[in-house]
Every structure is written in structure tokens, then in C-alpha cells.
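# Take this sequence and fold it.
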Amino acid sequence: EAVLPIIQSRIKVNSVKRIRVKQSESIESTYYLLKEFISDPKIRGAIFIPIGLAFIVYAASVVARRPELAVAAIIGVVGAYLLYSGFGIGESIDKYRENATESLYRGKISFITYLAAIMIGIIATIQGANACWAGIASEIFPGYVILVMMFIKTSVWWYVAAGLSLGFGRIVDLHLEGRVIGRAWAFPFFIIASGLLLWGASAYILASTGYDQDYGIQHLVLSIVGSVAISLFGIYVAARRYGEPV
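This is a model prediction of the structure:
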């Protein structure tokens, strides 16, 4: 209606038809809510990154002419990403990177042990992936649980070595700085106990399903008892050595 006088000055207007448009508050609020929801980097990454990874893995399997592996590969990659995000591995990596940078600038031994832990972790991942690939390439598909157990049994002691490297660097730095080591003594023992428990459980599962030999229930029990004993001994060393309460 604001431009109606201008139009009437040029041509004759016989009638005016008015159309009223009523906005839906619920639809409008939903639109802005979704827009704000997607604009959040964390939420956007949690939604679109797994979908993008699934598309990339499917495309790679088609290019490699192995579409039958697409579902397993997509589940594995997306599952790994969800675990990566759920356990806060990214934040841990950033923290280790900051610690390594600080160690480099301050001349700490932990810089070398951080690098060693990274390299050992890469080796562990490759070893586990090779074991899984051998299972996938076999005539009978073993199943996802068996593949996970193969990965753990093959790589767990490499990961334990990486953890021990981190703990060793931390203890040496505390000692050289004249600071109380305290409960840092317990870290290597807990790493070894965790590795023993994971290795024992995975070996027993593989043996019970026929994918491994010479490992019975008594070995699993010994692994559990040994891991608990090692953990308790680590707590004892940390508490008794420096007089801290348990």
C-alpha cells in the first residue's frame, strides 16, 4: 500500500486485493533453533563428520572393487570416531602435544619419551590392524567381536610399552626437578595390570572360539589375579615410598 499512490498516478486502479500472511511462530522458532544448533562447531562436527566418513569409506570400497566390505568398514571407521570423541582422545592429544612442547623448550627427558610413545603406539596400531586384516581375509569371516579380540591380543603389549615410556619420562622429570614423585609410581603398575587383564581376556575369548590354542580358564584367572596384585603393589609402592595416604 505504500507504493499505491505512485501506481495510481500512472495508471487507473479499480480495486485493491489484500492478502494477509500469518507467520507460524513454531515453525519460525524451529528454523532459528536448527540454524543455531548447526552453527555450533562441536555439534556440527558430531553430526556431519561421521556421515562424511561413512560416504568416504563407501566410495573408497567401491573404487577398490570391494563393496562387500563397505558396511564393515563404515561401522569400524564411524565407531572409531565415536570412541575418539567419546573418550576425549583429541583433548588428550592436545594435552600431550602441549606437554611435549614444554618439555622440548625446558630440556626435559619426557620429550623423548613422548616421541617414543607415539612411535610405539603407531606400531601397535599397525600390528593390530594386520591381525584384523588377516582375520578378514580368511575364508570364513570371524565376526566383529573376534576381530576386536585379535586387535587387542596382538597390540596390547605395544600400547603397554608406550604407556611405560610416558610414565618413565614423567618419573625421571620429577626426580630431576627434585619434586615428589608420589602417585606417579603407581602409573606403570596400573599400565602393566591393564595390559595383562586385556591380553588375558582377549586370549581366552580367542581360545574358547577356536582361534587360539593352549589358553584355558586357569590362565584367565591367573591374569585377573595377577593384574589385581600388580595394581595393589603399585598403590603400596606409591603410598609407602612417599608416605601418601592410600
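# CA only for contacts and neighbour counts going forward, please
Fine.
# ok, now how distant is residue 208 from residue 217?
9 Å (Cα to Cα, to the nearest Å).
# Next: residue 90.
Taking Cα to Cα, one finds residue 90 at 37 Å from residue 217.
# before we move on, what about residue 134?
26 Å.
# what's the helix or strand for the most centrally placed residue in the chain?
Central residue of the chain (Cα atoms, centre = their mean): residue 84, 2.1 Å from the mean position. In this structure, residue 84 is located in helix 70-86 according to DSSP states H and E.
# elements contacting that helix?
For helix 70-86, the packing partners by 3 or more Cα pairs under 8 Å, 6 or more residues apart in numbering; DSSP states H and E come out as helix 41-63.
# chain center to the helix it packs on: distance?
In terms of Cα atoms, centre = their mean, to the nearest Å, the centre of helix 41-63 is found 16 Å from the chain centre.
# Quick check: which helices or strands does that helix pack against?
So helix 41-63, by 3+ Cα pairs under 8 Å, 6+ apart, packs with helix 25-39, helix 70-86.
# And the strands in this structure, which stretches?
For the chain, strands defined by DSSP state E do not occur.
# Need the winner for burial among the helices and strands packed on helix 41-63.
The highest average neighbour count among the helices and strands packed on helix 41-63, using mean count of other Cα atoms under 10 Å, belongs to helix 70-86 at a mean of 15.
# That helix to helix 41-63, inter-axis angle?
160 degrees (axes from the mean of the first three to the mean of the last three Cα atoms, to 10 degrees).
# Could you also give me the structure for this second sequence? I'd like to compare it with the first:
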Amino acid sequence: MKVLVLAIDRDDDFGKKAGVKGPVIGKGKCIDAALKLSLADPEDSDANVVYAAVKLYDELKKSGEFEDVEVALITGHPEVGVKSDLELARQLDEVLKKFPADGVIPVTDGAEDEQVFPILSSRLPIVSSKRVVVKQNETIETTYYVIYRYIKEILSDPEASKVFLGIPGLIFLLYGVGKLLSVSYPQSMNIISNIVAGVILLFIGGYAFTKGFRIQIFRALVNEFIQVIFGVSGLLIIIAGMINAYVNIDSYAIELLGKVPEPGLIKLILYIHSINTTIIIGIAVVLVGRIVQAYLKKDPHIWYNIAGLLILPTFWIIVDVTSRYALSVINFHSLATVIEISAAFVDVIFSVMISTFIRRYSIRWANGDEIETGAGDQEVRIAQEAT
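Okay, here's the model as predicted:
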């Protein structure tokens, strides 16, 4: 097994500070790059990442656990995000051309660099990982100096300043406006306080949600407008259906069961059964939006969404049959139930066949019909590159 020990510099400190262009391949070249960065900025921890990668490379070479080992450094871009990750992916492909590894061991100095792990795992398996933590000398690193240095870094880092300065600043701003309004309208103090608290929680919750799920709202609205519109429409359909089912649950229970059950498991199953159709319709609307967006962008992954849309009836049948069986409305010996289950099997077979055909067609379509129908090996290779 060939293993690549890979040092990662996502924000390209090597390029900005030391003029080192990635990728850097080989022990000697990596040590030279680390020395240049150490001389340019002795406090930068990225140099220690490369030293740690070289040390790990020597240990693996000495142990003989792998067939072959190589060490390399890839650098991203000062604009951390899509641009830096695309550059890292390009450099990784360049490294793999020179050293076709079977696995990779990434070496980083923090969580930010570790965000590129999905890029690595899409090319080759991650055998292990190593995070470098630089030790501090307590006699030198006084509390004042540490606080000063990190405050300085927060102020200079746009992403960190949004979290540590922007959000607290917004909270103080809203409370300040609320206090001023309460002076003029003291009788509305409770209303103003609730509004301010609601806006703060809404903003913090929305920011945390979008960051946690890596949702870039403005970029999505610009680049994936159709998908966003269909996604919001599908979500509204689901929410409306859930509210409607909750309001009319008693009348629905009388229609299906002939009585209103007590609150508990039976009523929960009845509620799930009542929202089944609405949820399927909402998901279908979302998938249609993704299909339209993929078609306009000529994305070969369009077949994923088409396959999901075709398999939705099976999901509806499964929920419908199991929930009605749990409510003792049907049994598995009745002809209607057998027909419904058979329809689910037919839908699965039909979806697999159609999806396989669409997958082949979408790959040829996305690549400008450059693949001939009989070129099986070439089709597989382009499919792997597309995924």
C-alpha cells in the first residue's frame, strides 16, 4: 500500500509569507519550504505542520508498515472557502499524478484545515490523521501576551471577527435601540423587549444554522435560485399539511377508525398516516426544483434526483401500509394490500431500470456526447470523475 503524508495549508500562508507555491513534493523540498516560512514568520504554526509531516514520513519509512511512503505539502488560497478548496483539490490531483497513493494521512494545525477532509476522501481513503499543537513556553507566553495576540488575530480575520465582534455588536445595538424606545413608550416595554429578544435569537439561530449546515444563503439565491424557490415551496407545503392534519385529526380519525382515540401511540400513528401524502408531495416539489436546476447547469448528477423522484411512490406505499396495519385497518392477507405492496415492488424495479438508463444518458449529455455507446471503460472513468 502506497501512503501519502500530506501537510495542508488551507489559507496559503506559505505563498503569502514565504513565496512558496504548492504543491511541494518530497522530504527535502518540504523542509526547505518550512524553513522559508519559519524565517518569514517564526510564529506561524504551518511550518510546524510540515516538520511534523516530515517526521511522520521518516517514522513510517523506518517502520516499513507500507510499501511506499511520500510526503507533500499543498497550499490553498488566502480567500478561504470555495476558491481555496478548489486550489487544494487541483494541487492534490497534481501530487497523485506523480505519486499514485492508495491512502493519505493528512497533517493539520486546526479544525479549519480539517474541513478539506471530504476533498481528500473523495480522491483516496484517509488512513489516519494528525493534528499539530504547538507547545507554549509559560515563562515567555504571559497571559497578557496571549490575550493580545489572539485579539489581534480575531480583528484581522474576517470570519472570526463576524462571530466574536459582529454578533455581540448586533446584540448591544438592538438592546440599545430597545432601551431608547422604552424611554419614549414605557407602556410598551414588554412588547419591545420581546421583539428585541426574538430578533436576536432569530439572527443567532439563523447564523448558527447556516454555518452548521454550510448554507450560503446569498450565493444560493444567486446561483441556485430555482432550487431555492422550489425548496421553500416544498417546505411550505409540508408545514401547511402538518398543520392541517393536526387541526383535523379528530375528523380524520372518525373517518378512518370510526372513533377518536385517546392521545398516545395510536393517535401519533394516525397523525403520521394523515401527513404521508403531504410530505411526499413536498419532497417531490423539492426534487423537481433540483432536477430543473441540474438540467440548466448540465449537471450529470441529475439522475440522483430523478431516481429519488421515481422512488417516492414506494416510500408513500410503505408508510401507508405499515401505518394502516398498525391501526388495524387492514391486514396483509387482503387482496388490496397485496396489490399495493406489489405496486411498490414494481415501482422499485421500474425506478432502478429507468435510473440506470438516465445515468448513462446524463453522463454522455453532460460531456457533450463525447462518449460512444459501446465505450464501457471510458464511460466508467468519466462517471468516476463526475462523482
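# For the helices and strands packed on helix 41-63 of the first structure, give me a markdown table that also has distance to residue 163 of the first structure.
Shown next, in a markdown table, are these (distance: least, Cα to Cα, whole Å):
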| stretch | distance to residue 163 of the first structure |
| --- | --- |
| helix 25-39 | 38 |
| helix 70-86 | 18 |
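# Which among those helices is found nearest to residue 63 of the first structure?
helix 70-86 (10.8 Å; Cα to Cα).
# residues in the second structure aligned with that closest one?
Aligned by TM-score structural alignment, helix 70-86 of the first structure corresponds to no residues of the second structure.
# Other residues contacting that helix?
50, 53-54, 57-58, 61-62, 90 (Cα atoms under 8 Å, 6 or more residues apart in numbering).
# for these, which one is nearest residue 26 of the first structure?
For these, the closest approach to residue 26 of the first structure (Cα to Cα) belongs to residue 50, at 29.8 Å.
# Could you find the counterpart of the closest one in the second structure?
Under the pairing rule here (TM-score structural alignment), residue 50 of the first structure has no equivalent within the second structure.
# List the contacts of the equivalent of residue 157 of the first structure over in the second structure.
Under the alignment (TM-score structural alignment), residue 157 of the first structure pairs with residue 277 in the second structure. Neighbouring residues of residue 277 of the second structure by Cα under 8 Å, 6+ apart: residue 316.
# what about 10 Å?
238, 241, 313, 316-317, 319-320 (Cα atoms under 10 Å, 6 or more residues apart in numbering).
# Likewise for residue 236 of the second structure?
So residue 236 of the second structure contacts 230, 242, 282 (Cα under 10 Å, 6+ apart).
# which one of those residues is nearest residue 384 of the second structure?
For these, the nearest to residue 384 of the second structure is residue 230 (29.0 Å; Cα to Cα).
# Verify the stated contact: the closest one with residue 287.
Yes: in terms of Cα atoms under 10 Å, residue 230 of the second structure counts as a neighbour of residue 287; the distance is 8.1 Å.
# any shared contact partners between these two?
Residues within reach of residue 230 of the second structure and of residue 287 at once, by Cα under 10 Å, 6+ apart, are residue 293.
# Quick one: the residues in the first structure that stretch 311-318 of the second structure pairs up with.
Using TM-score structural alignment, the residues of the first structure aligned to stretch 311-318 of the second structure are 190-197.
# Superposed on the second structure, what's the mean shift for the matching stretch?
If you overlay the two and look at stretch 190-197 of the first structure, the average distance to its match in the second structure is 1.6 Å (mean Cα distance after the TM-score superposition for the first structure).
# Neighbour count added to the contacts of residue 236 of the second structure, as CSV?
Below are the contacts of residue 236 of the second structure laid out as CSV (neighbours: other Cα atoms under 10 Å):
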residue, neighbour count
230, 22
242, 18
282, 23
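# could you dump the residues you listed to JSON lines with distance to residue 27 of the second structure?
Output for the contacts of residue 236 of the second structure, formatted as JSON lines (distance: Cα to Cα, whole Å):
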{"residue": "230", "distance to residue 27 of the second structure": "51"}
{"residue": "242", "distance to residue 27 of the second structure": "60"}
{"residue": "282", "distance to residue 27 of the second structure": "55"}
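# Of those residues, which is the nearest to residue 160 of the second structure?
For the contacts of residue 236 of the second structure, the minimum distance to residue 160 of the second structure (Cα to Cα) is 32.9 Å, reached by residue 230.
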